[in-house]
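A.B. asks: Coordinates only, no sequence provided:
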């Protein structure tokens, strides 16, 4: 199973963006999106190092909250 993670764009340089998700930052490619379709502060779904879709902030935050709960449950299960 593959998951696309909502991530906030914090910097754009050419066709590369730096994103932040849960405090971790990394470079991703914007090549799969229409040029100029995303800006700093936007949220995108990221899969395999590529932004695959721009999403609304409220949906991104809700999804990130669900992932956080899932991670917490997994941590409890492992203890």
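C.D. replies: Here it is on my side, so go on. Bear in mind that the values here come from a model prediction, so they are computed numbers and not experimental data.
A.B. asks: For the rest of this, base every contact and every neighbour count on C-alpha atoms.
C.D. replies: Will do.
A.B. asks: Look at residue 17 and give its secondary structure.
C.D. replies: strand (DSSP: H, G, I helix; E, B strand; the rest coil).
A.B. asks: Residue 20 belongs to a helix?
C.D. replies: No - applying three-state DSSP, one finds residue 20 to be strand, outside a helix.
A.B. asks: take the one below as the second:
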């Protein structure tokens, strides 16, 4: 299964790269596919590449769903 996750762009870097914040983890990714990206934007990230931009509301909704899945998994592990 492949999973792409939303992340906030912290800084646009040279050579089609950007630094993102993915749940408190900072990572440098390629933004070659999304050249119009700017600091503060949310992008959907898969395997170190931004695939597209998201609005903040959609990004938060997706992050909330991921958190719910993680919590459900932890509840199952406790049984």
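C.D. replies: The structure has been received and is ready for your questions. None of these values were measured; they are calculated from a predicted model.
A.B. asks: what's the TM-score here?
C.D. replies: For these two chains in superposition, a TM-score of 0.92 is obtained (TM-score structural alignment, normalised by the length of the first structure); 77 aligned residues with a CA RMSD of 0.8 Å.
A.B. asks: what ranges do the helices span in the second structure?
C.D. replies: When assigned using DSSP state H, the helices of the second structure occupy the ranges 56-78.
A.B. asks: Around residue 21 of the second structure, how many other residues sit close by?
C.D. replies: Summarising burial for residue 21 of the second structure: neighbours were counted as other CA atoms under 10 Å, giving 17.
A.B. asks: swap that for residue 48 of the first structure, sorry
C.D. replies: For residue 48 of the first structure, the number of neighbouring residues by other CA under 10 Å comes to 12.
A.B. asks: Report the separation between it and residue 35 of the first structure.
C.D. replies: Plainly put, residue 48 of the first structure is 19 Å away from residue 35 of the first structure if you go by CA to CA, to the nearest Å.
A.B. asks: Same question for residue 19 of the first structure.
C.D. replies: According to CA to CA, residue 19 of the first structure stands 17 Å off from residue 35 of the first structure.
A.B. asks: do residue 63 of the first structure as well
C.D. replies: Using CA to CA, one obtains 25 Å as the distance from residue 63 of the first structure to residue 35 of the first structure.
A.B. asks: No more questions from me, cheers.
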